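Q: Requesting a structural model of the entry that follows:
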Amino acid sequence: MLNPSLRFFRPRPILPATALALWAAFAFPAAAPGQTTTTFRTSVPEIRSLWHLIRATLEANRMSFPGKSGLISAFSAGSLYPQIWIRDAATTIQASRYYSPAEEIVSWLEEFLAFQETGGGLPDWFDSHGRSDKNTTETDQEASAILAAARAVEIHGPGWLEKKIAGRPVLDRLDLALSFVLERRFDVKRGLVTGAHTADWGDLGMEEADQTAIYAGQSTRWTCDIYDQSMFYGAARALAGMLRNTGRVERADFWTRRAESVREAADRYLWQESRGFYRVHVHLDGPVHPFDEDDMFAMGGNAEAVVSGLAGPEKAVRIIQAALARQEAFRMPTIGAALLPPYPKGTFKHPMVDDPYEYQNGGLWDWFAGRLVRAMFDHGYSGAARAKLLEIARKNIAAGGLHEWNAPDGSGRGSPVFAGSAGSLASAVAEGYFGVRLTRDGCRLEPRLAEDGAKVFFRLPASGSAAAYEYSWNPAEQRVVFRYESPSSRPGWIRLLLPRALSEAELDVRRDGRPVPFSIERLGEDVLLVLETDFASHTLVLRAKKTSQGSSRS
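A: Sure, this is the predicted structure:
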């Protein structure tokens, strides 16, 4: 059950006339007149219930206070984490983008940049009292800031990158941040990013049993793990894209080369061809473990490898298959176990991770499972992705919220309203399952609904971008009807997952009653109908041809 004290978002400022017409055409009977906020109906009740939990989690963590750079409007990481955490906020934006004004998209990131050290390093968190700190066992803070900035630019536009924070443009500070990683957290011999020995993506070191476990020190055992390589790779490519789009081609090329160099090194030192996934890490010093650490499937790091693109298409498919196989072999209720198998009892001294299947040592984490599910949709495993998304939804409905992590029996642990989980799961639902890909400048619609039905309206308040569609499948008539519209003035693409009954059929495809050119794409296990379109109001109808005359494929 939802906490009755959690309030939902109020509608944001009124949309432009074109978007209001869009909403009027697609408004649900249950919607309040004039409502302009993201909403949807679906034939799958668990998806709707999960979205309620996502919104409730956002609202429970919303906060505003004065900071070094101005008024901060943001989301804390969870009820047990009153600070703004950079890695959490970088994923929370994937949910808040549908409900937040511009200041909630960028003000917190500007504050992190205001805390930047001279050498480029960024803190893990700051709070409303002006305090900050860094868990120095980890090496994802700077990469998280860059990935968040890239997501903000999609919504806010590239002009924001030239805004000065403490006298220096945002883009320059982002470049300085990733340069810090190269200078301070990089093993030149292997060409890999370094970090402390933790559990997968975690921040608790091996040797300490108290709070000092989050700080690197004399007892730290150093490694190069797949999570840090994946974060660096994604950040370097994102930074290169932002630099290129602002005319800084030479610097963009530098970061592109750095990204590819790290990918090559990760393939050399971390990829396991025989197992089909990346090893959790390689050790730089100290003894190795007396058990087969390489057999541990690090879900977080491998998921990020797929999401970032560090794992190319062939490796991505093998990682997805490995994740599915490990869940089945270990009989986990969701695909979100951080490590399978986990580290044996006593490997870590800290009481939060000294036993298997607790916290970062094998606990269930939606924060990373959501990324993997989104990647499954993107790589042609929509049927499996839908099933895994529903497993997560049912677990969270039973637990009464989006917890920081869950025990193997599904019970919630840690913070009961965890914002990072809301962000990752929102991306899996909105961009993965519903396939709505909105930016400031354009729109793509890639529904993965197949035999499901839905009526959706998604909007980015910070940019005014919006899209709506209604999708239905009639099995008796073997027909899909897809009504869609967006205020976007740019042409774009539709990629529809075909229901199984149409996946091998010759198709008759009509837009507004007229035949339209299309192609068929096979991706993984999915069969997709692909066509280019404008986003004026259209109705697309596709069905199996009743005769064998002509060809439906182009």
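
Q: contacts and neighbour counts: CA atoms only from here.
A: Will do.

Q: Please enumerate the helices of this protein.
A: Read by DSSP state H, the chain holds these helices, from start to end of the chain: 17-26, 45-61, 86-96, 102-114, 141-156, 170-184, 226-245, 249-269, 299-308, 313-330, 366-378, 382-399, 419-427.

Q: Out of these, which is the most enclosed?
A: Each of the helices of the chain was assessed for mean neighbour count using mean count of other Cα atoms under 10 Å. The highest is helix 419-427, with a mean of 30.

Q: burial of the closest residue in space to Asp200 that isn't next to it in sequence, as a residue count?
A: Nearest residue to Asp200, sequence neighbours excluded (Cα to Cα, 6 or more residues apart in numbering): Ala298, at 5.5 Å. Using other Cα atoms under 10 Å, the number of residues around Ala298 comes to 29.

Q: one more, for comparison:
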Amino acid sequence: MKSTTIYVFIAMFFLSFSAQAQKQDRKTLAKTILADARLDTVQKKALKLLDRFSAGTSYSEIWIRDFNTFLKGSLQVRPKEEVKNALLMFFKIQGQDGNIVDGVVEATKATGGYDYRHSDLLPGWAAHKNTVETDQESSLVQAVKKYIEVTNDRSILTEVIGGKSVLQRMEDAFSYIRKERWSVKHGLVTGATTVDWGDVQPETGWGVSINDKTKMAIDIYDNAMYVIAIHDFLAMAPKGYKTVENWKNVADQIKKNVRIHLWMKDAQKYRPHLYLNSSPFSKNFDEDKILYTGGSICAILADFNTPAEVAAINKQIVAAAKKEKHATIGITVYPPYPVEEFPNMPAYQYQNGGDWTWFGGRMMPALMNYGMVNEAYQELLPMVDRTIAKKGFFEWYDVRNGEPKGSGEFRGEAGVLYDAIALLKKWAAAEIKK
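A: So this is what the prediction gives:
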């Protein structure tokens, strides 16, 4: 009896000692984060860039998928009414079927190869939609949620545009996906075949628009973004608001069906695509071996995975980054598609193995949601150091030589870095006070 009591006492002592050690480790990490001047430097640089809404020097448009990721930073340097009006433009030029465009641009600058649309509700502006994507609707709803989080201005929800409130128009956007981009058989969101979260399909030609060569498929990114948007919508909707559909049930079913059709349990990763008719790739090409990083990060943010699975996904992404000399966890896919399979985008170019902080930076909140703060900080630092070394924010980086590519002054990168650092600092400040 006495020996049992002693063993219990020893066990309790070591548990107490371990808890104290972990608490001390957290405080040490918190102090390190708050003392890291690099984080301050990048945030200050980001805010200088986020005084405009266009995506970067190569883009005249305000792209909703980009704006969604730097809106919080914009609200630190621009009046909330200006940010609100930029969001409302997307509702003013919303399609009759509820679809949301990719980008809005001043009509005089609408000179690209897109099929532009116009609206009497938005005079002087034009818009276009990359139809191979299925994330514009989700991105807009998420952006509205971020606007309310920062400003606490819920009046945007009851703003009436063309006889409909923003709340109604967000539901119209959800319904568009349910009608036009939905597999009844699988209970999941569909889209054209692209690289992970990308907007270019494999076949040569104008890769951003669905055509007679397009192969429709189901992927993790589109479904994760849709579920995140539904969660955001339900969190915003006023008490007693009657929705047109049971969106919580839709989100719950998607999560369940993702586990059935896309999650590869043995490999602890997501299947790149589930094809509805046929694949655009050769029969000998094993696409399932490719790791989709951006979609996986969004899946974690959508709460699709267990803590153990999150750790496994993160381990795979870190391992993939280590295989290329200049890569961070922002590397889009690994290994990249060979050009024989993806003629529209060679390996290591753009979304096919390029390194995008725009998505890598989203891993910080994903990890922190699961208590992996040290991992978040350590994985952020290579992206922070690169931004300082390259003296700016760029669209993507070549993992073979580390050189920046694409648009300069890329606000997507600036936005996610600003948000990730802000989140780490908030955690650190709270930890110090404990």
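
Q: quick one on the thing from earlier: which residue in structure 2 lines up with the residue nearest to Asp200 of structure 1?
A: Using TM-score structural alignment as the criterion, Ala298 of structure 1 maps onto Tyr292 of structure 2.

Q: related to what we said a few turns ago, quick one, which of the helices of structure 1 is nearest to Gly130 of structure 1?
A: Of all the helices of structure 1, helix 102-114 sits nearest to Gly130 of structure 1, with 10.1 Å by Cα to Cα.

Q: May I see the helices of structure 1 organised as JSON lines, with distance to Asp200 of structure 1 added?
A: Written out in JSON lines, the entries for the helices of structure 1 read as follows (distance: least, Cα to Cα, whole Å):
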{"stretch": "helix 17-26", "distance to Asp200 of structure 1": "44"}
{"stretch": "helix 45-61", "distance to Asp200 of structure 1": "25"}
{"stretch": "helix 86-96", "distance to Asp200 of structure 1": "15"}
{"stretch": "helix 102-114", "distance to Asp200 of structure 1": "25"}
{"stretch": "helix 141-156", "distance to Asp200 of structure 1": "16"}
{"stretch": "helix 170-184", "distance to Asp200 of structure 1": "19"}
{"stretch": "helix 226-245", "distance to Asp200 of structure 1": "7"}
{"stretch": "helix 249-269", "distance to Asp200 of structure 1": "15"}
{"stretch": "helix 299-308", "distance to Asp200 of structure 1": "6"}
{"stretch": "helix 313-330", "distance to Asp200 of structure 1": "14"}
{"stretch": "helix 366-378", "distance to Asp200 of structure 1": "11"}
{"stretch": "helix 382-399", "distance to Asp200 of structure 1": "20"}
{"stretch": "helix 419-427", "distance to Asp200 of structure 1": "17"}
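
Q: Among those helices, which comes closest to Gly286 of structure 1?
A: helix 249-269 (17.5 Å).

Q: Report the inter-axis angle for that closest one versus helix 170-184.
A: What separates the directions of helix 249-269 of structure 1 and helix 170-184 is an angle of 40 degrees, with axes from the mean of the first three to the mean of the last three Cα atoms, to 10 degrees.

Q: one step back: show me the contacts for the residue nearest to Asp200 of structure 1.
A: 200, 278-280, 338-340 (Cα atoms under 8 Å, 6 or more residues apart in numbering).

Q: again, only using 10 Å
A: If a contact means Cα atoms under 10 Å, 6 or more residues apart in numbering, then Ala298 of structure 1 has 199-201, 225-227, 277-281, 323, 337-342, 361-362 as its contacts.

Q: how near is it to Glu328 of structure 1?
A: Relative to Glu328 of structure 1, Ala298 of structure 1 is positioned 15 Å away (Cα to Cα, to the nearest Å).

Q: Could you do Glu46 of structure 1 as well?
A: For Glu46 of structure 1, the distance to Glu328 of structure 1 under the criterion Cα to Cα works out to 22 Å.

Q: Which position in structure 2 pairs with Ala240 of structure 1?
A: The alignment partner of Ala240 of structure 1 in structure 2, by TM-score structural alignment, is Leu234.

Q: was I right about its match contacting Trp247?
A: Yes - judged on Cα atoms under 10 Å, Leu234 of structure 2 makes contact with Trp247 at a distance of 7.8 Å.

Q: and the nearest residue to Lys455 of structure 1 once chain neighbours are set aside, what is it in contact with?
A: When the adjacent residues along the chain are set aside, Lys455 of structure 1 lies closest to Glu470, with 4.2 Å between them (Cα to Cα, 6+ apart). Each residue near Glu470 of structure 1 by Cα under 10 Å, 6+ apart is listed here: 26, 40-42, 453-457, 481-485, 539.

Q: what about 8 Å?
A: By Cα under 8 Å, 6+ apart, Glu470 of structure 1 lies in contact with 26, 453-456, 481-484.

Q: Show me whatever sits in contact with both of Leu234 and Trp247 of structure 2.
A: By Cα under 8 Å, 6+ apart, no residue touches both Leu234 of structure 2 and Trp247.

Q: what about stretch 126-140 of structure 2, distance to the chain center?
A: Mean-position distance between stretch 126-140 of structure 2 and its chain equals 14 Å (Cα atoms, centre = their mean, to the nearest Å).

Q: Which residue range of structure 1 does that stretch align onto?
A: Residue span in structure 1 matched to stretch 126-140 of structure 2, by TM-score structural alignment: 131-145.
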